[in-house]
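# This is the structure alone, sequence omitted:
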């Protein structure tokens, strides 16, 4: 593809915190935006009160942002469709929307994860379900905590697409005074970084819940970046991506911030809560790393990549390993050189 069509009208499918925040960014950038909400009550609240109180309470949404619970109305005439649903529900949702998508539309994934069972990255799920070539699919990744973006705090992100001109068109579509997008053609690296950071954030939360401090956090972030990078490179990613916004940037924000669902979920487990208790406190929001730790672990095994932190988080979440035993296991591993 050459000379990508400018993005004027955008549908955002999914009115959770990140979908709503990204829809606000697009509207602030001057796009014609329709936000689809699964529940009519949420769409009505956005239309009538200019707020999504369930996910971003207190944030006034732009008057130009429209909302609907009808997916056909949302996507009609769109130049780009943004998929803002959790990673493990993307396949089912996209299958329901596939037949109403406009021809040649750009599909943009906000989800960060690896699908259970298939071990597919989100762009691979989109390509398979929608039946499109890889140059039609873009992903957004970076240090993008939804609440801070909705409050218009300065941040940057990465828009990755193998078609550079399509990425540039999306870059122009969501550039604002507070939101700075960069482009990248390394979709694999951006997706692996985005999925891996959720798991490492769970580990950091577990450590925080146990009362460990900054040395432990720095160790987990650094070694977590190392193992995520190993997996990405094995899948064909550019190693440089992991030093950028979609790698280190996203990892630091998600591991350090109390706004991170994954870190907060891990912290509750570290304090002694059960999985059920931690989920109850999540108020319906999804800690993607809880499921992705299992699929990432399997994907790493398939490619012969060692990911000890992801493996340990899986065993805490799904095999009953205690957080304190997890720490002991990681520290008790065989000693070796930092860089092989």
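Thanks, I have it. Everything quoted here is computed from the prediction, not taken from an experiment. Residues are numbered from 1 along each chain as shown.

# When you work out contacts or count neighbours from here on, use the C-alpha atoms and nothing else.
OK.

# quick one: residue 222 from residue 12, how far?
Distance of residue 222 to residue 12, computed by CA to CA, to the nearest Å: 34 Å.

# do residue 66 as well
Distance from residue 66 to residue 12, by CA to CA: 10 Å.

# cool, residue 172 as well?
17 Å.

# In the chain, spot the helix with the most residues.
With secondary structure taken from DSSP state H, the chain has its longest helix at helix 187-209.

# Following element in sequence after that helix, please.
Elements were assigned by DSSP states H and E; along the chain past helix 187-209, the next helix or strand is helix 214-234.

# Which SSE is immediately downstream of that following helix?
Heading C-terminal from helix 214-234, the first helix or strand you meet, by DSSP H and E, is helix 250-256.

# for the nearest residue to residue 220 once chain neighbours are set aside, what are its contacts?
What sits nearest to residue 220 in space, not counting adjacent residues and going by CA to CA, 6 or more residues apart in numbering, is residue 204, at 6.6 Å. Applying CA atoms under 8 Å, 6 or more residues apart in numbering, one finds that residue 204 lies in contact with 217, 220, 221, 255, 256, 263, 266, 267.

# ranking the residues you listed by neighbours, who comes first?
Neighbour counts for the contacts of residue 204 (other CA atoms under 10 Å) peak at residue 266, which has 31 neighbours.

# Looking at residue 222 and residue 12, which is more packed in?
Between residue 222 and residue 12, residue 12 has the larger neighbour count (other CA under 10 Å), namely 29 against 15.

# ok, structure two:
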């Protein structure tokens, strides 16, 4: 039996989720902060701004009325950028009932507090996470919306809650796994964007597959180090939210972070690169937050550090590569 779902955020990911969840027979409402975008999606039958070429069925309610969107919902899916998560959560907080499940599909860290988004949720909602689920994994909206085979993971502190969402989201072309390591799933989804920026920068400099493989492998090592320090299960980073998402984000031109990195490697400033991508690049804010976390917890994250210096201290990208290659000798496997 279909459920009533409110999807908050009519970007590419929110739109793709609305499309596939409606296919399963759920009653889906898609909220856009901007009325003009909501009207354009209804008029065109697709989200030409964020997900062109993917038909948005008429059965999906498109609205800019937030209260109307969540009032009837049994499940709320947050598909807003991570920096907007707290703001939107505060707006809908009065409407979130005790039995309502909240699914967060954003991948990032809150820059001011350095919180994972589940920590933001717990702080705003009085410490409870029993009805909170994070959705992550290698899942470009452009492919999910076209029903190309995809596997993702959902994590919650409550096994029965993650299994409930697993059943809601499972489709013939969308396989959903469960995981109880909410810390690792959140960190994997957020931190891989930093490495995607770094591999994009290397590509923009003209480097090849060896460089990308080195950055991805060593990037996974530093993601795992920070994750373990913050309480995650290191094995989580060998799964969909870790290496799976890292692979797709570092190798696909659907990746905004990779594309922004390429522009920077070719000589553009951060502002120029973001303008060229013309969508939210989550890895930029995440780099700043992760750099501060690494310092606070004394975790060695050399790729994150050099990416930070390129983005925010005007370090030439070529010099960042030299800095990485000329570090002191060390062993490969360490925590």
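Alright, I've got the coordinates. Here the structure is a predicted model, which is why all the values come from computation and not from measurement.

# hang on, the earlier thing: can you name the residues of the second structure that the longest helix of the first structure overlays?
Mapped onto the second structure using TM-score structural alignment, helix 187-209 of the first structure covers residues 182-204.

# Repeat that for stretch 109-122 of the first structure.
If you align by TM-score structural alignment, stretch 109-122 of the first structure falls on residues 104-117 of the second structure.

# do the same with stretch 139-153 of the first structure
On the second structure, the counterpart of stretch 139-153 of the first structure by TM-score structural alignment is residues 134-148.

# do stretch 300-319 of the first structure as well
Under TM-score structural alignment, the counterpart of stretch 300-319 of the first structure in the second structure spans residues 294-313.

# who touches the matching stretch?
Contacts for stretch 294-313 of the second structure (CA under 8 Å, 6+ apart): 194-195, 197-198, 215, 218-219, 222-223, 225-226, 229, 270, 284, 287-288, 290-291, 315-317, 320, 323-324.

# now the end-to-end length of that stretch.
With CA to CA as the measure, the first residue of stretch 294-313 of the second structure is 17 Å from its last.

# Show me which residues of that stretch are buried.
294, 299-311 (16 or more other CA atoms under 10 Å).

# do stretch 173-188 of the second structure as well
Those would be 174, 176-188, for stretch 173-188 of the second structure by 16+ other CA under 10 Å.

# chain center to it, what's the gap?
12 Å (CA atoms, centre = their mean, to the nearest Å).

# Check stretch 68-79 of the first structure too.
Offset of stretch 68-79 of the first structure from its chain centre (CA atoms, centre = their mean): 23 Å.

# Contacts for it, please.
Residues outside stretch 68-79 of the first structure that contact it (CA under 8 Å, 6+ apart) are 6-13, 34-40, 43-44, 67, 81, 97, 100-102, 105-106.

# Next step: those restricted to strands.
9, 10, 11, 12, 13, 34, 35, 36, 67, 81, 106 (DSSP state E).

# nearest to residue 285 of the first structure, of those residues?
Closest approach to residue 285 of the first structure among these (CA to CA): residue 13, at 16.2 Å.

# Show the contacting residues for the closest one.
Applying CA under 8 Å, 6+ apart, we find residue 13 of the first structure in contact with 19, 35, 36, 37, 71, 74, 81, 82, 83, 84, 85.

# What does the fourth one correspond to in the second structure?
I take that to be residue 37 of the first structure. Alignment note: residue 37 of the first structure maps to residue 32 in the second structure; criterion TM-score structural alignment.

# Assess the claim that its match and residue 47 are in contact.
No - using CA atoms under 8 Å as the test, residue 32 of the second structure is too far from residue 47 to be in contact (11.1 Å).

# my guess is residue 58 of the first structure meets residue 51, correct?
Yes - counting by CA under 8 Å, residue 58 of the first structure touches residue 51, with 7.1 Å between them.

# neighbour-wise, which of these two wins?
residue 51 (21 against 13).

# Reduced to three states, what does that one come out as?
Using DSSP: H, G, I helix; E, B strand; the rest coil, the secondary structure recorded for residue 51 of the first structure is coil.

# Would you mind measuring from the aligned partner of it in the second structure to residue 33 of the second structure?
Here residue 51 of the first structure is matched to residue 46 in the second structure, going by TM-score structural alignment. From residue 46 of the second structure across to residue 33 of the second structure, the span is 17 Å (CA to CA).

# Identify the residues contacting the residue most central in space within the second structure.
By CA atoms, centre = their mean, the second structure has its centre lying nearest to residue 107, at 2.4 Å. Applying CA under 8 Å, 6+ apart, we find residue 107 of the second structure in contact with 81, 82, 136, 186, 189, 190, 282.

# just to revisit the earlier point, show me which of the contacts of residue 13 of the first structure is closest to residue 136 of the first structure.
residue 81 (10.7 Å).

# Looking for the alignment partner of that closest one in the second structure.
Using TM-score structural alignment, the partner of residue 81 of the first structure in the second structure is residue 76.

# again with residue 68 of the first structure
With TM-score structural alignment as the criterion, residue 68 of the first structure lines up with residue 63 in the second structure.

# nearest residue to the aligned residue in the second structure for residue 249 of the first structure other than its sequence neighbours?
Counting by TM-score structural alignment, residue 249 of the first structure corresponds to residue 244 in the second structure. Taking CA to CA, 6+ apart as the measure, residue 244 of the second structure lies nearest to residue 138, with 5.6 Å between them; neighbours along the chain are not counted.
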